[in-house]
Each structure stands twice: as structure tokens, then as C-alpha cells.
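Q: let's see this in three dimensions:
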Amino acid sequence: MRENERVTSATRRPETPASTVPTRLIATDLDGTLLHDDKTVSDRTIAALAAAEQAGIEVFFVTGRPARWMDVVSDHVHGHGLAICGNGAAVVDLHGGPGAHRFVKVRELAPDIALDVIQLLRAAAPGTVCAVERTFGLHLEPGYPLMHMEPPEIVSPAEKLLAKDALDAHQPVLKVLAFHPDMEPDDFLTVARTAIGTRANVTRSSPSALLEISGPGVSKASTLELCCAERGIAPEEVAAFGDMPNDVEMLTWAGRSYAMGNAHPAAIAAASGRTAPNNEDGVAIVIEQILAERL
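A: Prediction:
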């Protein structure tokens, strides 16, 4: 995949029959997909993940979450210990446990591009407020809602958050979060993509008008593709799961892909299959089917 290529459901490759190409890697989103709505991993899912690893199928968690929010699944990464975080902006080794993760790969958003994108958004959608996600912390503009799982480290205008002499300027920028208090989520996404173009990758995973902006060409799919290439795993050997627009590229790229029963229409259109909702262990159901095919 070229660095600036966007994969859409319209360009999805025909699915190879599962019986002819065994699955070697499972790539699953977390929130709204693997996790129940209460952010827990069910016993059935834990058992399915362990059985997949025991059968020699690698499991990658592929999420918009930052690495420091991965404690909920860090006990289930098994052998390789890796997760793709920040919508593809980082590959993280979670073996050390909570607070001891190690960045294996970082695909940063250049601060000058980040600031340019924020200014384009302000012009296209007045009222937009932003946050900057760096490798080890979240920094907010004044007026940005406190909607995340941790308090901000710094509150300041984006121009200061992204300045060369900013307090955490030595940490790479993984993504920009942009919130609009009044727009509909999908409308905000459309406006942002039109305004930003190929300058950066824009997506969303929240039910609110909250966008996630990564470097050009950086997505769950493109980073998953890099990780699979390192392992000699072809797209046809990957089964992917997701529920929101930030999963579309990954669902399109994988040879087998499943939208959850609770999925956004864009995810449904991109996937080659459907499974049960997250609260009904839809991922575990398919993993069990994949393992049964190998018998």
C-alpha cells in the first residue's frame, strides 16, 4: 500500500475462500468490537484468544487507543506481546505490563502538519477545538471537553502545544483529536476530509463529533500491513474485526473481515462478513469457527 493511498470498500479485493487459505493472523479492534460495552473481555473471548494463539494464529489488537489505555488487554497479548495503537501510529510491546510498555514502531504526525491541519479545520468548521496525543500524554486546547480516561497534562492553544519549545516537544505526535460541539459526527468527518485532503489521514471512532487525525497514509490497515509483511503474512491470511469508520481500511485490506452486529454502516460496507454484536462475543464466535475449520 502506498503511503498516501486510501483503501475504500469500493476497492476491496474479492474474498479468497476460507477453506483454501488458512488464517495465520487475527486483527481485532477493541472498543465496540472485542470489548463489551463495560470495557471488559468476556471469559469466552479470553478462551478464544488463547486457543487461537495455541493453534499458532497470532492475535493483534488494533485500536485507536493510546498504549497507556491498553491495560484491559495486556494480559491477553500472549507470545508476541504486540499491539497496534493510535490508529496505526504506534506498535507497542505490552509484555512489561501496565506502565511498562515499549514502543517498537512510531509513525508520527509532524508538528507542522498537525498545526496546519488544525488551522484548516478551524476555517472549515468554526468552533472546532483540538487535543494533541503524544507518545506518553494527552494535551488539550482550552474548551476541549474532558471526555477521555485521564486528565490532561497541559492545557494550552494548539500553537503552543505544537511549538518547538513545547514542554513535551521531544515526544512524537501520534495524532490530533478534533471535537466539534454542534456538528453531526459523520458531517464533521466529511467536512474535515474535504478540508484536509491528503495532508493527513482523518477518521472517527467515537459516537460524538470527535475526529482522529494521523499522519498521511497512517491507518490501522497500513501499519497492520507493515507488521504482516515482516512476518511473511499475506492479506488473504488475515481475519479482521471492527465496528467504526477507523476500521474501514483494515476491514477492506484483510482477506476475511467481519463487521460487528453493532457496526457503523461504513464498517458494514467495507467488511466481507458480519458477526454478532460486541456484547454477544461476536469476535469469539468467528475465532471458534476459524479454529473448527482447521480440524
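
Q: every contact and neighbour count from this point should use C-alpha atoms.
A: Noted.

Q: in this protein, which spans are strands?
A: For the chain, the strands defined by DSSP state E cover 25-28, 58-62, 82-85, 90-93, 102-106, 129-134, 137-140, 154-155, 173-179, 201-203, 210-214, 238-242, 256-259, 273-274.

Q: which stretch among these comes nearest residue 19?
A: Nearest to residue 19, of all the strands of the chain, is strand 256-259, at 11.5 Å by CA to CA.

Q: can you point out the buried residues in that closest one?
A: Applying a neighbour-count criterion of 16 or more other CA atoms under 10 Å, one finds 256-259 buried in strand 256-259.

Q: stretch 107-127 now?
A: Within stretch 107-127, the residues that count as buried by 16+ other CA under 10 Å are 107-111, 113-119, 121-122, 124-125.

Q: try stretch 77-86
A: For stretch 77-86, the buried set under the neighbour-count rule, 16+ other CA under 10 Å, comprises 77-78, 81-86.

Q: do stretch 177-189 as well
A: Within stretch 177-189, the residues scored as buried using 16+ other CA under 10 Å are 177-180, 183, 185-186, 188-189.

Q: stretch 63-80 now?
A: Buried residues in stretch 63-80 (16+ other CA under 10 Å): 63-68, 70, 73-74, 76-78.

Q: got the residues you listed as CSV, with distance to residue 197 columns?
A: Shown next, in CSV, are the buried residues of stretch 63-80 (distance: CA to CA, whole Å):
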residue, distance to residue 197
63, 23
64, 21
65, 24
66, 25
67, 28
68, 30
70, 31
73, 34
74, 35
76, 37
77, 35
78, 39
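
Q: okay, how far is it across stretch 225-240, tip to tip?
A: Stretch 225-240 stretches 12 Å from its first residue to its last (CA to CA, to the nearest Å).

Q: same thing with stretch 161-178?
A: Stretch 161-178 has an end-to-end distance of 14 Å (CA to CA).

Q: another one to check against the first:
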Amino acid sequence: MRAPWGDAAASTASSSPTPRSHDMANPASSARRCARATRGGTSDGSITRPSHGAPVRGNRVRHSGGAARGNRSAATAPRREEWAAGGHVDVAAVVTDLDGTLWHEPSTVHPRTRSALARLSASPVPVLVATGRRVHSTRAPLAALGVAPPAVVLNGALGLDLATGERFHQGGFTRGDAVVVLDVFHAHGVHPCVYVDDDTHPVRVSATPSTHPEHLADFGAHARVSDLHDVVGDAPVLAFGVLGIDRALAEAVGNALHGVATPHVDRARDYGGFTVTVAPATGSKWDGVAAYCAHHELDPAQVLAIGDGPNDVEMLAAAAVAVVPADAHPSALALADHVVAPAADGGWAELLDLLDIDTC
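A: As a prediction, this is how the structure comes out:
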């Protein structure tokens, strides 16, 4: 599919098959599909190009102004230059975070967002979810919205098709690194949740878990009480996490983990307090996105990503187009090409103003 911003920069030449866009209705189709992302749109679907990089005014998307800011990937620089010049770039896939981005609360998804998700999911542009959630807590609320897209869960540790369970990516910790991370948590008196690739019991907790009681209850039968030292010594660990703890404690754990792993410290929207999620030192959501693109022969330099948190930073930096809600974490806002309304106000639906869906 193709997204309005000037002529898209050519894909980097390689000996591998030419990356193609993915046909959602028929993945095996040889028809080339694309989406064109535009800096502005009108209610009738036509394209408006703001002059001199000015924001699009009115009740829709507001452009953050000029070229993409922050530490952006060199691979997408030509596309960002097209964007800044008021042109267009090709978009091969749309990648979305969930909490704080698609929804404020999964039980109260804005009606405009529901409609936009249905429309985009029915288009030739593949929609990929990238979230810090585990498999079950990703699949269930999306099923309630009538979709089962491919998903990158646990901040990039695992990628799978939610409809079939087929894996397209698996990351995770080395045994030695997992032991070190657990020791850091324990040194601060915190007993984390340990996430493993096990369909029956994907969450392991100690007899005295530190995560919020409601978070623990949400696991239901998916959690198993275990000796966490045995878990990190034996099982392939995908991620660590704890929700709803004191801010000072969360920040202390996060600071201690820098250099050992990739910690993300942020507000715990559902439970109050703060959350600490931990991915491998070299891991991020973008790992799963890149694996999905490789699996489907898509150009990873033609991705539009939308996210709001510190755990979205690598993904936003690598994407050709970074879309960020207005109430996002400052580290995400620093990378925004477009700023949209908060999730609670249906800001996700503004993606439809950026994408001119056609067949090419």
C-alpha cells in the first residue's frame, strides 16, 4: 500500500528477493499492494500538503513540524527527508502499540478507534501489534474488537500470529543474563514476574510476588508459583516485569539494570504506581517488527509506527514514520513525525487521515 509524502525512496538493493507489501486478504497473492502516508488529509480522502512544514490545523492530525526529531535510524533518513519536504513515502505495514496508544483502557476503546481499526484491518495494509503485554492479555482484548493480528509481545521477545499461534520471532535472555537480572530485582527486595515461552504456564512467580495483586489475579491459571532461581536456570526467559510498585523503587531497579538489560520504567495505567518491564540488553519491539517484515518479504524501512511509551522508542526511531499520542512519554514525543490526540479521545483513528489506501 502507499502512503502520501513525495516519491518514496528506492529500497536498498540486495541479493534477497525484492521486499513486497503484504495482501491482508490473501497473503499468498502476488499482487503488489502499498499504502501512501500523507502529511495531511481531508474528509473526502483527498490529500492536502501543508506549506513550509506547517501543522495541519483543524480537528485532525497535527504535524510536529519539520524533519523527524531525536535519534532516528539512518536507514529511514531518505523517507523522513521526503516527509519533511512535503512529499510521500511508501508504507508496507502499520505497527501499533496497545496501552496508551490504541486504547486508554481495553474495556473502553473509543468508537472512532474501533471503526478505524476495522477499516484498516480490512485494507491491504498489514497491521501488526507491538506491545509489552504477554500473549493472552494481547489476544483477548483484540478478539473483543474482532481482530487477531500478528503481534510482537513482551517488548519484542516473541512474535506470533494471534490467530494461528505460528511464531515468526523468538528472542529472550541468555541464561547468564537472566540470572543477573533476577539478582538485581532481589537485591532491591522485589520479586518479579518471569515470562517464559510456555503456552500452559507462561508466567512464573515466587510465593511472595511484588506485582500488584490485581495484576497477579489477571494471570489466572497462566501463572505458576515456582522457585525463580530454578526458572532462570532452566527455562528460556523472555522477559521480566512487575506492575504497580512505588515510583522510587521502580526507578532504582531500572537504574540498576542499565548496562545489564533494557529496563522500561513507566506509569502502571491499570493498577496505579509504576511498572518495570525488562527486555534483553539488545532487545526491543523493533526486533519482532523486523522479523515480521523479513518473514513476509516487506521492506522494514517502509513501516509506519504508532506508540506512546519508553518501550516504543526503538520502534519509533527505526520507523519511516513515527506517530505519537499527545499525552505520550517525552522520550516518545521527541521522535514524533505526527502527534495525534490521546487514546482516550480516539486519536488512533487519525491514522486513516495519514494513509491513502489504494492498489498499485
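
Q: TM between them?
A: The TM-score (TM-score structural alignment, normalised by the length of the first structure) is 0.79; 271 aligned residues with a CA RMSD of 2.9 Å.

Q: just to revisit the earlier point, closest one to residue 265 of the first structure out of the buried residues of stretch 177-189 of the first structure, please.
A: Nearest to residue 265 of the first structure, judged by CA to CA, of these is residue 186 at 10.9 Å.

Q: mind listing what the closest one touches?
A: The contact partners of residue 186 of the first structure, taken as CA atoms under 8 Å, 6 or more residues apart in numbering, are residue 209.

Q: next one: it from residue 22 of the first structure, what distance?
A: On the measure of CA to CA, residue 186 of the first structure and residue 22 of the first structure end up 36 Å apart.

Q: ok, residue 283 of the first structure next?
A: Distance of residue 283 of the first structure to residue 22 of the first structure, computed by CA to CA: 17 Å.

Q: and these two? which has more neighbours close in?
A: Taking neighbours as other CA atoms under 10 Å, residue 283 of the first structure and residue 22 compare with residue 283 leading, 29 against 17.

Q: show me what that one lines up with in the second structure.
A: Structural alignment (TM-score structural alignment) places residue 283 of the first structure against residue 348 in the second structure.

Q: its match contacts residue 99, doesn't it?
A: No: shown here, residue 348 of the second structure and residue 99 do not form a contact pair, counting by CA atoms under 8 Å, at 11.4 Å.

Q: buried residues in stretch 101-109 of the second structure?
A: Quick answer for stretch 101-109 of the second structure (16+ other CA under 10 Å): 101-106, 109.

Q: just say which of the strands of the first structure is most tucked in.
A: Mean neighbour counts were compared across the strands of the first structure using mean count of other CA atoms under 10 Å; the top stretch is strand 238-242, at a mean of 30.

Q: okay, and that strand goes to which residues in the second structure?
A: Taking TM-score structural alignment as the measure, the second structure aligns residues 303-307 with strand 238-242 of the first structure.

Q: run through who's touching the matching stretch.
A: Here stretch 303-307 of the second structure has contacts from 91-98, 100-101, 315-316, 319-325, 328, 332, using CA under 8 Å, 6+ apart.

Q: ok, now how distant is the match of residue 283 of the first structure from residue 358 of the second structure?
A: Counting by CA to CA, the gap from residue 348 of the second structure to residue 358 of the second structure is 20 Å.

Q: can you tell me the closest non-neighbouring residue to residue 279 of the first structure?
A: residue 36 (4.8 Å; CA to CA, 6 or more residues apart in numbering).

Q: pretty sure that neighbour is touching residue 42, no?
A: Yes: counting by CA under 8 Å, residue 36 of the first structure touches residue 42, with 7.4 Å between them.

Q: identify the contacts common to those two.
A: The contact lists of residue 36 of the first structure and residue 42 share residue 281, where a contact means CA under 8 Å, 6+ apart.

Q: got JSON lines for the buried residues of stretch 177-189 of the first structure, with distance to residue 208 of the first structure too?
A: Converted to JSON lines, those look like this (distance: CA to CA, whole Å):
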{"residue": "177", "distance to residue 208 of the first structure": "12"}
{"residue": "178", "distance to residue 208 of the first structure": "11"}
{"residue": "179", "distance to residue 208 of the first structure": "8"}
{"residue": "180", "distance to residue 208 of the first structure": "9"}
{"residue": "183", "distance to residue 208 of the first structure": "9"}
{"residue": "185", "distance to residue 208 of the first structure": "6"}
{"residue": "186", "distance to residue 208 of the first structure": "9"}
{"residue": "188", "distance to residue 208 of the first structure": "10"}
{"residue": "189", "distance to residue 208 of the first structure": "11"}
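
Q: between these, which is nearest residue 56 of the first structure?
A: residue 177 (36.6 Å).

Q: what do we get in the second structure for the closest one?
A: When the second structure is aligned by TM-score structural alignment, residue 177 of the first structure is paired with residue 241.

Q: separation between that match and residue 355 of the second structure?
A: According to CA to CA, residue 241 of the second structure and residue 355 of the second structure sit 35 Å apart.

Q: give me the buried positions along stretch 13-33 of the first structure.
A: If you call a residue buried by 16+ other CA under 10 Å, then stretch 13-33 of the first structure has these buried ones: 22-33.

Q: residue 276 of the first structure: which of those residues is nearest?
A: Distance to residue 276 of the first structure across the buried residues of stretch 13-33 of the first structure (CA to CA) is lowest for residue 33, with 9.6 Å.

Q: the closest one against residue 244, yeah?
A: No: under the criterion of CA under 8 Å, residue 33 of the first structure makes no contact with residue 244, lying 9.1 Å away.

Q: separation between the spatially most central residue of the second structure and residue 88 of the second structure?
A: Centroid check for the second structure by CA atoms, centre = their mean gives residue 130 as the closest residue, at 3.1 Å. Computed as CA to CA, the residue 130 of the second structure to residue 88 of the second structure distance reads 24 Å.
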